[in-house]
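J.: Provided below for reference: sequence and predicted model.
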Amino acid sequence: MNQLQAIIFDMDGLMVDSEPLSQQAWDEYLRPYGHQLTEEIVSNIIGLRADVSTPTIKELFNLPEPVPVIIEKRAAIYSQIRANGVPIMPGLHELHAEIARRQLTWGVATSSPRHHAQEILQQLGLLDRCQAIAAGGEVTHGKPQPDIYLLAAERLGIPPQNCLALEDSGPGSLAATRAGMTTIAIPNAQTQTADFSHVHHRYSSLHDVLANLDQFFD
């Protein structure tokens, strides 16, 4: 294994339990049309950028509004929901306390827009400590392509092969692996059945990452 020098976190579903809130936003948008997302639909779009997932949902439910309008309206609903606070994933603060103690370099690679990432990190009290953010709108190709992880590594100033990536979704973990990173999958309730055959390790929570940190960083 290459000497690891940094940790790159996915955000939604990994740092915060925001996937149910994201689904709630979709359901609120779809309610006037008499639709809601099924578990199968959620599992198919999880970890993808809005410009990839929205056309799928538009076609599935034959929605009349153009994709950009759907994205904008749903984003506004989601923003209102998030404003009430987002549940933190177990072990997040303990892990970050140890990252701070060891003075490890870390950043975020998220499919979400940059303002969303900054808002969440601010709520978590981690924005000032985050050393790089790579957001969905800043790359040509979203997850599962490696672009977003390559951008995060570039902004941290560390080669991708020297980065440890933490992911909860199939597309996200595939993106990190394709970028050449050591990848840990930490599935949540929505991603338990995803294909993680490409990852290097699979843990049940961020507590496990903390417990195994010596394995990755001296």
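T.: Okay, I see it.
J.: contacts and neighbour counts: CA atoms only from here.
T.: Will do.
J.: host element of residue 22?
T.: helix 19-30 (DSSP states H and E).
J.: and that helix, what does it pack onto?
T.: Packing partners of helix 19-30 (3 or more CA pairs under 8 Å, 6 or more residues apart in numbering; DSSP states H and E): helix 67-82.
J.: packing partners of the helix it packs on?
T.: helix 19-30, helix 50-61.
J.: for it, which positions count as buried?
T.: 67, 70-71, 74-75, 77-79, 81-82 (16 or more other CA atoms under 10 Å).
J.: ok, and for the helix or strand just after that helix, which residues are buried?
T.: Downstream of helix 67-82, the next assigned helix or strand under DSSP H and E is helix 92-102. Buried residues in helix 92-102, counted by 16+ other CA under 10 Å: 92-93, 95-96, 99.
J.: now swap in stretch 25-37 and tell me
T.: So for stretch 25-37, counting by 16+ other CA under 10 Å, buried means 25-30, 36.
J.: quick revisit: now the buried residues of helix 92-102 in a markdown table, with distance to residue 188?
T.: Formatted as a markdown table, these follow (distance: CA to CA, whole Å):
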| residue | distance to residue 188 |
| --- | --- |
| 92 | 14 |
| 93 | 17 |
| 95 | 17 |
| 96 | 19 |
| 99 | 22 |
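J.: can you pull the contacts of the residue nearest to residue 151 when sequence neighbours are not counted?
T.: Closest residue to residue 151 apart from its sequence neighbours, by CA to CA, 6 or more residues apart in numbering: residue 134 at 6.1 Å. Counting by CA atoms under 8 Å, 6 or more residues apart in numbering, residue 134 touches 108-110, 114, 148-149, 151-152.
J.: try it against this one:
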Amino acid sequence: MSQEDQSIKPNLRRCLFQPVTHCIFELDGLLIDSERLRNDSIQKILDPFGHTYGFDLKMRCMGKPESEQVDLIVNTYDLNRYDFEHQLKLLSRGEYARLKLLPGVERLLKHLHDFNIPMAIGSSSCRNSFEAKTRRYSRLFDVFHHVVLSGSDEEVKKGKPAPDIFLATASKFNESPEPSKCLVFESSLLGMEAALAAGMQVVLVPDPLVSMRSSALATLRLKSLESFRPQYFGLPPFLRSS
């Protein structure tokens, strides 16, 4: 069931969710603004050809491993794959230094870490790009128990919307929690589908243009992580001063 941030009363909303013990986060478009920068880079590559990187194609790409995203784009616009990847890599290098945390991220991660809530990342990135994207915030990202990347880790046989990425991530926690005890934070519809297929609840923070109908299966839909209330899922609430 999906609800906007303020669409139901707090005392009713708490009844809709099940308590969890572990949290799994996507990276791109949820924790850092890498999706926006990547979209800008792709559009710069397409400009000389007169193409527009449209919303529908962006949604089809979001959540997929990076190699599959490239396949979709070069096939859609009949581009040379080598040239496209080379240009994208060059543009991305300059942008990684400008990546910013998205609203509410730092507060939430520090809060969960302070209360010893186990956290991990389950992302579609590959290892090299993950390290480059997170280097600026390496100290903050130390709060995560582990990272699983479907773009590099062989244990993830199928990318999203298959549940492999989140099942693999959950299995690496020391406590080996049941899927129902894991809460996934996602920004893509494919990630939402993968989390639900894994038997997990999912908090979706999508692009504002994503329709309510498309995200209707999300456990909770938010405009940003600033709106997240941990206590709805049985997690320690924010302190008033935080």
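T.: Cool, got the structure. No experiment lies behind these values; they were computed from the predicted model shown.
J.: could I get the TM-score for this pair?
T.: Here the TM-score for the pair of chains, by TM-score structural alignment, normalised by the length of structure 1, is 0.86; 213 aligned residues with a CA RMSD of 2.2 Å.
J.: out of the helices and strands packed on helix 67-82 of structure 1, which gets nearest to residue 9 of structure 1?
T.: helix 19-30 (15.6 Å; CA to CA).
J.: residue 190 of structure 1 - how many residues pack around it?
T.: 17 (other CA atoms under 10 Å).
J.: look up how far residue 119 of structure 1 lies from it.
T.: Computed as CA to CA, to the nearest Å, the residue 190 of structure 1 to residue 119 of structure 1 distance reads 23 Å.
J.: what range in structure 2 matches the helix holding residue 22 of structure 1?
T.: Aligned using TM-score structural alignment, helix 19-30 of structure 1 spans residues 35-46 in structure 2.
J.: what's the answer for stretch 164-175 of structure 1, then?
T.: Under TM-score structural alignment, the match for stretch 164-175 of structure 1 is residues 183-194.
J.: over to that stretch now: how far is its first residue from its last?
T.: 12 Å.
J.: and what of stretch 178-187 of structure 2?
T.: Using CA to CA, first and last residues of stretch 178-187 of structure 2 are 23 Å apart.
J.: from residue 218 of structure 2, how far out is the most centrally placed residue in structure 2?
T.: Nearest to the mean C-alpha position of structure 2, counting by CA atoms, centre = their mean, stands residue 26 at 2.8 Å. Distance, residue 26 of structure 2 to residue 218 of structure 2, using CA to CA: 15 Å.
J.: related to what we said a few turns ago, out of the helices and strands packed on helix 67-82 of structure 1, nearest to residue 3 of structure 1?
T.: helix 19-30 (32.6 Å).
J.: please identify the buried residues of the helix or strand following that closest one?
T.: Elements were assigned by DSSP H and E; along the chain past helix 19-30 of structure 1, the next helix or strand is helix 39-45. Neighbour-count burial for helix 39-45 of structure 1 flags 42-43, 45 (criterion: 16+ other CA under 10 Å).
J.: could you do stretch 206-218 of structure 1 as well?
T.: In stretch 206-218 of structure 1, counting by 16+ other CA under 10 Å, buried: 206-207, 209-210, 216.
J.: take the residues you listed and keep only those in helices.
T.: The helices, defined by DSSP state H, take in 206-207, 209-210, 216 from those.
J.: ok, of those residues, which one's closest to residue 123 of structure 1?
T.: residue 206 (18.5 Å).
J.: do you know how far that closest one is from residue 68 of structure 1?
T.: Residue 206 of structure 1 is 35 Å from residue 68 of structure 1, by CA to CA.
J.: ok, now residue 213 of structure 1?
T.: Taken as CA to CA, the span from residue 213 of structure 1 to residue 68 of structure 1 is 42 Å.
J.: quick one: contacts for residue 70 of structure 2?
T.: 81, 85.
J.: tell me which element residue 193 of structure 2 falls in.
T.: helix 189-197.
J.: for the closest residue to residue 43 of structure 2 other than its chain neighbours, give its distance to residue 76 of structure 2.
T.: Closest residue to residue 43 of structure 2 apart from its sequence neighbours, by CA to CA, 6+ apart: residue 53 at 5.8 Å. Applying CA to CA, the value for residue 53 of structure 2 to residue 76 of structure 2 is 10 Å.
J.: how about residue 133 of structure 2?
T.: In terms of CA to CA, residue 133 of structure 2 sits 27 Å off from residue 76 of structure 2.
J.: now the buried residues of stretch 25-37 of structure 1 in TSV, with distance to residue 172 of structure 1?
T.: Shown next, in TSV, are these (distance: CA to CA, whole Å):
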residue	distance to residue 172 of structure 1
25	21
26	21
27	23
28	26
29	25
30	26
36	24
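J.: so which of these is the closest to residue 171 of structure 1?
T.: residue 26 (19.9 Å).
J.: could you give the number of residues near the equivalent of residue 48 of structure 1 over in structure 2?
T.: Here residue 48 of structure 1 is matched to residue 64 in structure 2, going by TM-score structural alignment. Residues contacting residue 64 of structure 2 under the criterion other CA under 10 Å number 24.
J.: where's residue 64 of structure 2 relative to residue 184 of structure 2, distance?
T.: 16 Å.
J.: returning to that earlier point: roughly how far out does the match of stretch 164-175 of structure 1 sit from the chain middle?
T.: Stretch 183-194 of structure 2 has its average C-alpha position 7 Å from the chain's average C-alpha position, going by CA atoms, centre = their mean, to the nearest Å.
J.: hmm, who's touching it?
T.: 20-26, 28-30, 59, 62-64, 160-166, 195, 200-207, 214-215, 218.
J.: flag every buried residue along it.
T.: In stretch 183-194 of structure 2, counting by 16+ other CA under 10 Å, buried: 183-194.
J.: name the nearest of those relative to residue 99 of structure 2.
T.: Closest approach between those and residue 99 of structure 2, by CA to CA: residue 187, at 16.5 Å.
J.: that's a helix at residue 123 of structure 1, yeah?
T.: Yes. Counting by DSSP: H, G, I helix; E, B strand; the rest coil, residue 123 of structure 1 is part of a helix.
J.: noted, bye for now.
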